[in-house]
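**Q** What follows is a predicted structure for the sequence shown.
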Amino acid sequence: MTTADAAHEPSAGTSRRDVLLKVAADLFLRNSYDGVTVDMICTAAGISGPGLYNHFANKQALLLAVVESPLAALHQFARETAEAEPDPRAALEILVDFHIRSVVTSAPTTLVFMKNEHALPEKDRRRIRREMNLYAEEWISIVAALRPDLSEPEVRLLTHTVFSMLNSVATLNKGLDHESIIKTMSTAAIQALTSPGDD
């Protein structure tokens, strides 16, 4: 191993694959798929070009992993939370906190997907959309229990609007520390999802 390679070794507990996923997610969020090259990804990750192909067959496979890996984790967490926490208010607070923390530490899956879905085969796009819908359904069922004043379409609209608000943090953050962002956005999301509207 050369000195240059050693300098780019991932920190303890972080694999090269994880570094590639994080770097690629940031690049795919801020640039179009066609505007991101393998060289750009490797340079930002601090690895050689061949190093990427040890983990992903090509750039398209990397994009797919960037979207699917965190989405699966979000859905699994939401499902387990809904099953384990009988109090819908407590469950919602847990989901909001987890979602915001995922957004401030890595590029939001939804935004990356929407910006680059044209680069994926239709079968992959359908599978990802289905997973996104299943994740949203976990939230919708909880919000519906807390908002009997709303119809089902209204609950869906409200929930998806809050998703958009939370995901926008990744592009709107102007230097606030993570805990300040989490506190501000958690308060806004919980209030939006649970406060009855005026008659």
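**A** All right, it came through fine.
**Q** can we go C-alpha only for contacts and neighbour counts from here?
**A** Will do.
**Q** What strand or helix carries Pro70?
**A** Following DSSP states H and E, one finds Pro70 within helix 59-84.
**Q** Can you show me the helices along this protein?
**A** In the chain, helices defined by DSSP state H lie at 3-7, 16-30, 38-45, 49-53, 59-84, 88-105, 109-116, 122-146, 152-167, 169-172, 178-194, listed in chain order.
**Q** buried sites along the fifth one?
**A** It stands for helix 59-84. Across helix 59-84, burial judged by 16 or more other C-alpha atoms under 10 Å covers 59, 62-68, 70-71, 74-75, 77-79, 81-82.
**Q** got it, and the last one?
**A** By neighbour count, and taking 16+ other C-alpha under 10 Å as the criterion, the buried residues in helix 178-194 are 181-182, 185-186, 189-190, 193.
**Q** and here's the other structure:
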Amino acid sequence: MDREAAVVRRPRGRRTQILLAAAEQFHRRGYHQVAMAEVAAAVGITAPALYRHYRGKPELLRQAVRGGLDELDRAVTAAGTRPERGPVALAEALAAVALDQRALGTLCQRDARLLPAAQRSELRRQLCATVRSGAGQLRAARAELATSEAELLLWSALSVGGSLSYHTFAPPRRRFEQLLSGLLCGVLDAQVDTASDVRSKRRVDEDEPVGRREELLAAAVRLFDERGFDNVSTDRIGAAVGIAGPSLYKHFPTKVDLLAAALVRCRERLWHEVAGTLTGPGEPTAMLVNGLAAYVDFARRHHHYLGAMVSETERLAEPDRTRAVDFRRDFLRLWVDLLRQVRPEYDKAEARIRVHAMFALVNDGVRHPAWRRTGQPAPGLAQLAGTVLGLPGTA
């Protein structure tokens, strides 16, 4: 055999193929549910061949996130070369990345929590640098904005783009780009009001846990949200409430049962406090405005519950997972149906995309220091979310 013919050449871009396959599988199934052999099979190679490219699954995850952030940074930098177009260029760049890197939202928010602290910090610094760059472009177009305000709008725009990670709705590409660019332009053009709402008397910490079971639920859901279900031991949960880890089993048979109980509690509160404002007799626009205010208030007080609901539902056993998914579907349908009454020109796909974008903006926004530094909901967050929904008078 000819020596040259006997040489096995690796396909060009193999590392990129592996990263894309890994990112897609992590996004759809969750980091801990994906084996290296499955990633290898997705690109038509063996697991040992995969290890010649990447040392292990943590390295795959880190590089997948880093690759997505590199794409984001390149897009923001390119938008800066068109200053005459102002925020429109930035919105179009962010929309293109959101569509092309649809897995990036879940990789950054859900899976990157599982990386070592030093690697998480490195990725966070990279993202923050991109936000500062975009904020500088925004301030060049909107001189009235302070640096902190411009950065807040950039973070909000990233939340809207990242919302695509949490659903599969996909109108035709051109229409999708136009819709998403319009949503992002609305966010980047918005006014910023981080003052507290003095009319609200409810504090973020109003709902203090009562009893050991409730303490365990509150502590566990905070840790699951911050660190990820698989990174939290029963010993850590017990220590958070001052008991030994094995004592947890007096209240819950397993850690998965604890997660299931926490998410049931979240669904009960969410339905009781928010869903009721979206149903019943009343003028649709007023009901939607009231529902949005209720959701922002709920998210301020229970952001850990919402975070765990978004990121940890797939860790549930059947039929708990089915019930959780059914609840999310029903809750989304309430918003979509009411929004289409207020804005009948929206078809179902556009209404769903807007509602998902609103959820992401609020869920992320309540964690931002600018919105959390007071004990009350800031009216600007609800106003920004109303802009994403297309509420009359908010654009």
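**A** Yep, it's here. In this text, all values refer to a predicted model and were calculated from it rather than measured experimentally.
**Q** And for the aligned residue in the first structure for Gly245 of the second structure, nearest residue in space, chain neighbours not counted?
**A** Mapped onto the first structure by TM-score structural alignment, Gly245 of the second structure lines up with Gly49. Nearest non-adjacent residue to Gly49 of the first structure, counting by C-alpha to C-alpha, 6 or more residues apart in numbering: Cys42, 5.9 Å away.
**Q** Tell me, how many residues neighbour that neighbour?
**A** Applying other C-alpha atoms under 10 Å, we find 19 residues neighbouring Cys42 of the first structure.
**Q** if I read this right, it contacts Leu62, doesn't it?
**A** No: using C-alpha atoms under 8 Å, Cys42 of the first structure is not in contact with Leu62; the gap is 11.9 Å.
**Q** Which residue comes closest to the residue in the second structure that Val162 of the first structure lines up against once chain neighbours are left out?
**A** Aligned against the second structure by TM-score structural alignment, Val162 of the first structure finds its counterpart in Met358. In this structure, Met358 of the second structure finds its nearest non-sequential neighbour in Ala385, 5.3 Å apart by C-alpha to C-alpha, 6+ apart.
**Q** which residues does that neighbour contact?
**A** 292, 358, 361-362 (C-alpha atoms under 8 Å, 6 or more residues apart in numbering).
**Q** surely Leu29 of the first structure meets Ser106?
**A** No: the criterion here is C-alpha under 8 Å, and Leu29 of the first structure misses it with Ser106 at 10.1 Å.
**Q** more crowded one of the two?
**A** Counted by other C-alpha under 10 Å, Leu29 of the first structure and Ser106 do not tie: Leu29 has more neighbours, with 21 against 15.
**Q** What is the equivalent residue in the second structure for the more buried one?
**A** Aligned partner of Leu29 of the first structure by TM-score structural alignment: Asp225.
**Q** tally of neighbours for the nearest residue to that match once chain neighbours are set aside?
**A** Computed as C-alpha to C-alpha, 6+ apart, the closest residue to Asp225 of the second structure that is not its neighbour in sequence is Ala308, at 4.8 Å. When neighbours are defined as other C-alpha under 10 Å, Ala308 of the second structure has 24 of them.
**Q** Ok, Val187 of the second structure next?
**A** Using other C-alpha under 10 Å as the criterion, Val187 of the second structure is surrounded by 26 other residues.
**Q** next one: Leu172 of the first structure
**A** Neighbours of Leu172 of the first structure under the rule other C-alpha under 10 Å: 8.
**Q** Now check the second structure for the residue matching it.
**A** In the second structure, Leu172 of the first structure lines up with His368, judged by TM-score structural alignment.
**Q** What separation do you get for Val88 of the second structure and Gly136 of the second structure?
**A** Distance, Val88 of the second structure to Gly136 of the second structure, using C-alpha to C-alpha, to the nearest Å: 14 Å.
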